[in-house]
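Participant: pasting a predicted model and its sequence here:
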Amino acid sequence: MTDHPGPGHDRSNAGLSAIISERRQLINLGYRLLGSLAEAEDVVQETYARWYAMSPRERDAIASPGAWLTRVAGRICLNLLSSARARRETYVGEWIPEPLPDPADRATGRPDGIGADPADQVTLDESVSMAFLVVLDAMTPAERVAFVLHDVFRYSFAEVAEIVGRTPAACRQLASSARRRIRDSQAAAPPASRQAAVVREFKQAWEAQDINALIGLLDPGATGIADGGGGIAPALLRPIEGGERIARHFAALAARVSGLTLLERTVNGRPGLIAQQDAVTVSVFAFEIAGDRIKRIWAVRNPDKLHPWTAG
């Protein structure tokens, strides 16, 4: 005799599918709040663990599982952000958000897509550009959570208040303050095609060790920032200020490091570069470009932040 599923079976399967379908949304939320894909994935695992730790009766009583998962993930992120500043005081060099490849390049750093899980991919839009994430990282935890949830994910301030633990009016003020920070810190970016052209010219000038060409591509007040932990050079304990100093640094790096291959890649949704040695990505470079000049370069060298580019 074949046992047929009971009347609750379809509802159970539908509920499970709905829960699993929230995974990508939660990954996207966690990455924007934390600037780390690894930490975002940990948050999502903890969120699901709390969901399944409840009894079936408790889960059935939740009217909107997606909203519940978002609240829990948001609170976990808020707690992590509150402790992150202390942890980063011991970080070698400047802390830079974890860079993300184009989804097609995920897991190998090459456009073959091996190992990429669509449910784990972050949507690459303006809210994950390196410049945007760096500004977010300078905010207070409450500002960052209120702004990302409301302005990026379109949650109401009443819903944000449940996560942040403040009144809707206070959350509105937090988001407004965060919005001013974003507006005051970022210049209008040129079209992607122009950004790609500038990055390509920078790559060619770097490979040629052409200091004058590099200087011409860099804003006189440009800043170069690098984190630590490995890569083609040790961490820069302080940012390099000034286009000429940055140009000389990159030219000297090209002369000193042998067997370095530079490749054009999408980094956090914008044109960038990766550096490889023996076909392994050792550094990822993100750029902020205004007009025809590079204003900021972020060099990520920490191997712990390069897993999406190297693991296959």
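Facilitator: Everything's here; your move.
Participant: only C-alpha atoms for contact and neighbour calcs from this point on.
Facilitator: OK.
Participant: so where do the strands sit in the stretch 1-150 of the chain?
Facilitator: Here the stretch 1-150 of the chain has no strands by DSSP state E, counting those that start in this stretch.
Participant: typo on my end, it should be the stretch 151-300 of the chain
Facilitator: Under DSSP E, counting those that start in this stretch, the stretch 151-300 of the chain gives strands at 218-226, 240-241, 260-267, 270-277, 280-290, 293-300.
Participant: then this one, side by side with the first:
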Amino acid sequence: MDDTTFLAQRFDAHRGRLRAVAYRVLGSASEAEDAVQEAWLRLRRSDADGIANLGGWLTTVVGRVCLDMLRSRSARREDPLDEFVPEAVTDDDPEHEAVVADSVGIALLVVLEALTPAERLAFVLHDLFGVAFEEIAPIVGRTPAAARQLASRARRRVRTGSPVPDDLSRQREVVDAFMAAARGGDFDALLAVLDPDVVLRVDFGALKPERAVVRGAAAVAGRALAFRSASREGRQVLIDGGLGVLSTEHGVPVSLLGMTVSGGRIVAIDILADPARVRDLDLKELD
């Protein structure tokens, strides 16, 4: 076995956790893969034999890469329609799935978008992955005490800003009512299941670079009616421990709707409208 193959095997042993960290920091499966790949490239260029704690070293590298990506993303955001849309993650990596199941999924990712890059990284690394503040400090360029304060501020904002999802049975009732109202063209029934401040985010993926954002129950209901189609069917699926709707046309997946249901109403809808990416997801359909 040559040195590169051996190093790749050592890296693969940490890949699942690195990808989970990057996804929670970035909220994007594709960007998380990019961050992990960059960590691999940096490892290959380093003196791997001199790294005493490879897992910790790789987590630090991924953290720095993610922080740079978050800062770059923030600098690019000038148009309010260029708002980030968290991606659903479903794969066959048991460690990654366990991390996703233990968190609050898309609802948390939406709240994390309101944090500064440094706050977000400190919170995710410490609160979700147990990284010590002494290790976080050099990544964010602060002292351990300052890194602790970053995580503390983020924690307070998450607690006050994150909607508490209803239990799964209640979520199913609300999503069923939404689907029935959309199919029937019932505007008032849609308003009844949508929170007045509901936010709809649409990611078109490779089909269109810009991302659309619609706010308010009336506007979201109008969009739901405008894009309903007799040839499309919707099936409820699990996304990050919450409920979603897989939209198909003639049996072919075309889009995925992630629903955040809290207080008996839908407070957020995140749509992945890239059929190619939707088809690649391994979704669990509900009976």
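Facilitator: Right, received. Where do you want to start? Just so you know, these numbers come straight off a predicted model, no measurement behind them.
Participant: residue 300 of the first structure and residue 96 touch, don't they?
Facilitator: Yes - between residue 300 of the first structure and residue 96 a contact is recorded at 6.9 Å, counting by CA atoms under 8 Å.
Participant: of these two, which one has the most company?
Facilitator: Taking neighbours as other CA atoms under 10 Å, residue 300 of the first structure and residue 96 compare with residue 300 leading, 29 against 22.
Participant: and that one, what's its match in the second structure?
Facilitator: In the second structure, the residue paired with residue 300 of the first structure according to TM-score structural alignment is residue 272.
Participant: for residue 204 of the second structure, see how far away its match is.
Facilitator: Distance from residue 272 of the second structure to residue 204 of the second structure, counting by CA to CA, to the nearest Å: 6 Å.
Participant: what's the answer for residue 253 of the second structure, then?
Facilitator: 14 Å.
Participant: these two touch, right, the match of residue 300 of the first structure and residue 259?
Facilitator: No - counting by CA under 8 Å, residue 259 is not a contact partner of residue 272 of the second structure; they are 11.6 Å apart.
Participant: sorry, back to before: so which of the strands of the stretch 151-300 of the first structure gets nearest residue 62 of the first structure?
Facilitator: Among the strands of the stretch 151-300 of the first structure, the nearest to residue 62 of the first structure by CA to CA is strand 260-267 (38.5 Å).
Participant: with the second structure superposed, average distance for the closest one?
Facilitator: Following the fit onto the second structure, the mean deviation recorded for strand 260-267 of the first structure is 1.3 Å by mean CA distance after the TM-score superposition for the first structure.
Participant: could you list the buried residues of that strand?
Facilitator: 260, 262, 265, 266, 267 (16 or more other CA atoms under 10 Å).
Participant: which position in the second structure aligns with the first one?
Facilitator: Aligned by TM-score structural alignment, residue 260 of the first structure pairs with residue 232 of the second structure.
Participant: excluding chain neighbours, give the residue nearest to its match in space.
Facilitator: In space, and not counting its chain neighbours, residue 232 of the second structure is closest to residue 249: 4.6 Å by CA to CA, 6 or more residues apart in numbering.
Participant: distance between stretch 140-160 of the second structure and the chain's centre?
Facilitator: 20 Å (CA atoms, centre = their mean, to the nearest Å).
Participant: also stretch 254-263 of the first structure?
Facilitator: Averaging C-alpha positions (CA atoms, centre = their mean) puts stretch 254-263 of the first structure 26 Å from its chain's average.
Participant: can you give me the end-to-end span of that stretch?
Facilitator: By CA to CA, the extent of stretch 254-263 of the first structure from end to end equals 14 Å.
Participant: got a list of contacts for that stretch?
Facilitator: Contact partners of stretch 254-263 of the first structure, identified using CA atoms under 8 Å, 6 or more residues apart in numbering, comprise 203, 206, 207, 209, 232, 273, 274, 275, 276, 277, 278.
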